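Asks: quick one, structure for this:
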Amino acid sequence: MNKKLIFPKRKKKKSRVQNKMGKAPGTISYTGDKERSDSIIFSTAYNTDILEINEFKQLDQFLAKKNKGLITWVNVVGISDEPFIDRLGKHFNLNPLVLEDIVNTEQRPKIDEYEDYIFGVFRMLYITPEDEILGEHIAFVLLEDTVLVFQEVKEDVFNGLRDRISNKLGRIRSKGSDYLFFALLDAIVDNYFLAIENLNHRIEVLEDEVYQNPEPVVAQNIQQLKKEVLKIRRWIYPVKELISRLIDSENPLITKDTKLFLRDVLDHAIEINESLQIYREMSMSLMEMYMSNMSNKMNEVMKVLTIMASIFIPLTFIAGIYGMNFDNMPELHYKYGYYCVWGVMIILFVGMIFYFKKKKWL
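Replies: As a prediction, the model looks like this:
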């Protein structure tokens, strides 16, 4: 008697959407896939004469620190510590919906203006040593003298900005928090150009492979590239509109001088969007080129096979006739009949090869 096998049920991992379902708006629920860890605050406070750089692993230590009269860049690394984010948000009187978006790593780029602050979500793109484009969720809160930055991992694109602050390069030490907000946004947008260059290089490589060696793996690479272009476009495309909103905003947190610099970021965002549109069309046309080249390659093979079949059809016809087992076939008793048949077949073979070459079919 056969026993019925009973397999244990596997626990299904909840998706990010399922993690948020049924929860009230404003609920702080981390949706990322990074390993949960404690949040760390890197604080940079400055003016034209003073620079204070501190690291706080305990939130109470940061809250006890006072930076009156200084512009403060509060860089929070790690957003999976939900109680930490909740306490920090309440300290700065942030709306619960803002805190929800800070820990929602799937949040699309956005800008929301509140009475006392401006909140923004963007994607920070950078290239890994393996030449892969990664997109990290990053959130900003612009206050009167403070800019809060929330990111998942410590790696970012702000090292150049940190050097400018430390070495008093440029005008940043003499400007307000709105200029710091612009500088952070400018660093993110400038790094988009590296991602665009990476896509351009990969498209050029695939174009060469499509023409020289259109193997099935090339089609897989093209499909992967198309998905990546669409993903990056979804991250970058809204940025142009968001920057335009900041320029047109009448919020007193952004001064007229800073709006002039934001126009430069807007120009870069427009250029990047135009390049992305071109690369999107090129990635789609690559598949058409691949299919066309594969079809041409197949046609070449079929042409050779057809020519070979055309050459051997008359030879097979002759061999078939003299392979019949009839007694009354005069040529079968001819002394040199075998050699004559071979001669005719060779002449036909050489003649047809010469004819095909003359027609440029070979």
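
Asks: for the rest of this, base every contact and every neighbour count on C-alpha atoms.
Replies: Fine.

Asks: host element of residue 195?
Replies: Mapping residue 195 onto the secondary structure by DSSP states H and E places it in helix 177-212.

Asks: for that helix, name the packing helices and strands.
Replies: With contacts defined as 3 or more CA pairs under 8 Å, 6 or more residues apart in numbering; DSSP states H and E, the secondary structure elements packing on helix 177-212 are strand 71-77, strand 118-127, strand 133-142, strand 146-151, helix 159-166, helix 216-248, helix 256-321.

Asks: quick one more, to check against the first:
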Amino acid sequence: MPPDAPRQKRKTERITAEFNLPGKDGDRSFSTSSARFPTVSVICYGPDSFEEREVREPADLIGYLANWPVTWITIDPPGEGQEARAAIENFAKLFNLHELEVEDIVNVHQRAKVEEYGEHLFVVTRMLIDTGVVETEQLSMFLGRNYVLTFREVGSDCLEPVRDKIRKGRGRVRQEKADYLMYAIIDAVVDSYFPLLTTLADRLDDIEDHILEGGDDEAAATMYQIRRDLLSIRRAIWPTREALSSLIRDTNPYLSESTRVYLRDCYDHAVRIIDLVEMYREVGSALMEVHYQRASNRLNEVMKVLTIITTLFIPPTFIAGIYGMNFNSEVSRLNMPELNWVYGYPMALITMALVSAGLLAFLHMKGWLRSKPRTKRSTN
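Replies: Predicted coordinates for the structure are as follows:
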């Protein structure tokens, strides 16, 4: 249940004065445009209870903001650009969002960042979405005195563990204020990168085995895709690290010192992710080099075999070429008298075979005919 009802009227009046609500002097009235309404879910909670539901009008939020210690509002704008702007117009008025903040919400290709706008703190981060390839979704957050307002790019996120903690009263989130909720959201976003990195590490191990067992062009294509995924992760997490550093370093009234301690742990996680990405990229580069080196070695082996075959046929070709000049032995006894021998032809063949065999033995003695043993990965 909400806090004491006798104080509800005073709290409602205070909230009405704090936010840009109808009835406030000089305010703008809410728009009644025909824009599609966004999906709005609300989770309100205190140490001993919580409430979760969807709302249809911005004014419906006033009771939650007035009567609960912390209110988490999640809005999914329909569409993008002007369509999304029209859909969230009333909520932007309610929370006094600056037009530049609204611009950042609807243009969903922002880098992670932190900005302070008088009445609230604006944080943009990027969370992973599972589409079979590495893609990120923008998550825009606003931290106020007793609320966290989040705008999602699409209707899914990685924040269900945070909601479960609120519903079940696990962890510290129900005992803390809104700034801790913002930390919990950012921490869930950052930690969602680890399972993907584990998957990419397993794929790297599989590709390493495949390459060492002979590999093919498919391994190279897969390796290229993994490197692109790692680059996408790096582009998303690097600005997030800088945003966390700004939250920890800069002094503002929205974050308590106790929450900054947890943000430092989140910052360490972001640094760890960057280190893993760099390490896996180096492993990927090394595997690509190994793959191309093995492909080059295979080509060299083929060229060596062709060279040996060509070398073995040089003596017979030379002998056949000499006796193919067709000098008439009747004109001069110096003109290939062996052409008239009874065993001339067999002797020519035997000579060709002996010279080729001798050349083959010579190449074997030099080690040209020995194939290198295939490298196997150690299982120890």
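
Asks: quick TM-score on the pair, please.
Replies: In this superposition the chains share a TM-score of 0.83, using TM-score structural alignment, normalised by the length of structure 1; 324 aligned residues with a CA RMSD of 2.1 Å.

Asks: follow-up on the earlier one: figure out which of the helices and strands packed on helix 177-212 of structure 1 is closest to residue 356 of structure 1.
Replies: With respect to residue 356 of structure 1, and counting by CA to CA, the nearest of these is helix 256-321 at 8.1 Å.

Asks: with structure 2 overlaid, how far apart is the closest one on average?
Replies: Once the two models are superposed, helix 256-321 of structure 1 sits on average 1.6 Å from its counterpart in structure 2 (mean CA distance after the TM-score superposition for structure 1).

Asks: with adjacent residues omitted, what lies nearest to the counterpart of residue 83 of structure 1 in structure 2?
Replies: Aligned against structure 2 by TM-score structural alignment, residue 83 of structure 1 finds its counterpart in residue 86. What sits nearest to residue 86 of structure 2 in space, not counting adjacent residues and going by CA to CA, 6 or more residues apart in numbering, is residue 35, at 5.9 Å.

Asks: pretty sure that neighbour belongs to a helix, no?
Replies: No - under DSSP: H, G, I helix; E, B strand; the rest coil, residue 35 of structure 2 sits outside any helix and is assigned coil.

Asks: residue contacts, it?
Replies: In this structure, residue 35 of structure 2 makes contact with 83, 86, 87, judged by CA atoms under 8 Å, 6 or more residues apart in numbering.

Asks: so which residue is dead centre in structure 1?
Replies: Note on structure 1: the residue nearest the mean C-alpha position is residue 228, at 3.7 Å, using CA atoms, centre = their mean.

Asks: that one and residue 132 of structure 1, how far apart?
Replies: From residue 228 of structure 1 over to residue 132 of structure 1 the distance is 10 Å, taken as CA to CA, to the nearest Å.

Asks: again with residue 260 of structure 1
Replies: As for residue 260 of structure 1, its distance to residue 132 of structure 1 is 34 Å (criterion: CA to CA).

Asks: circling back to that earlier point, and residue 336 of structure 1, which of the helices and strands packed on helix 177-212 of structure 1 is closest to it?
Replies: Residue 336 of structure 1 sits nearest to helix 256-321 of all those, at 15.9 Å, using CA to CA.

Asks: check which element follows the closest one along the chain.
Replies: helix 337-358.

Asks: Provide the aligned range in structure 2 for that next one.
Replies: Per TM-score structural alignment, the counterpart of helix 337-358 of structure 1 in structure 2 is residues 344-365.

Asks: what residues of that stretch count as buried?
Replies: Burial within stretch 344-365 of structure 2, assessed by neighbour count using 16 or more other CA atoms under 10 Å, is assigned to 348, 352, 353, 355, 356, 359, 360, 363.

Asks: go on, stretch 212-227 of structure 2?
Replies: Neighbour-count burial for stretch 212-227 of structure 2, with 16+ other CA under 10 Å as criterion, is recorded at 212, 215, 219, 220, 223, 226, 227.

Asks: neighbours around residue 268 of structure 2, how many?
Replies: When neighbours are counted by other CA atoms under 10 Å, residue 268 of structure 2 registers 14.

Asks: check the spacing between it and residue 190 of structure 2 real quick.
Replies: 10 Å.

Asks: contacting residues for residue 356 of structure 2?
Replies: Residue 356 of structure 2 is in contact with 312, 313, 315, 316, counting by CA under 8 Å, 6+ apart.
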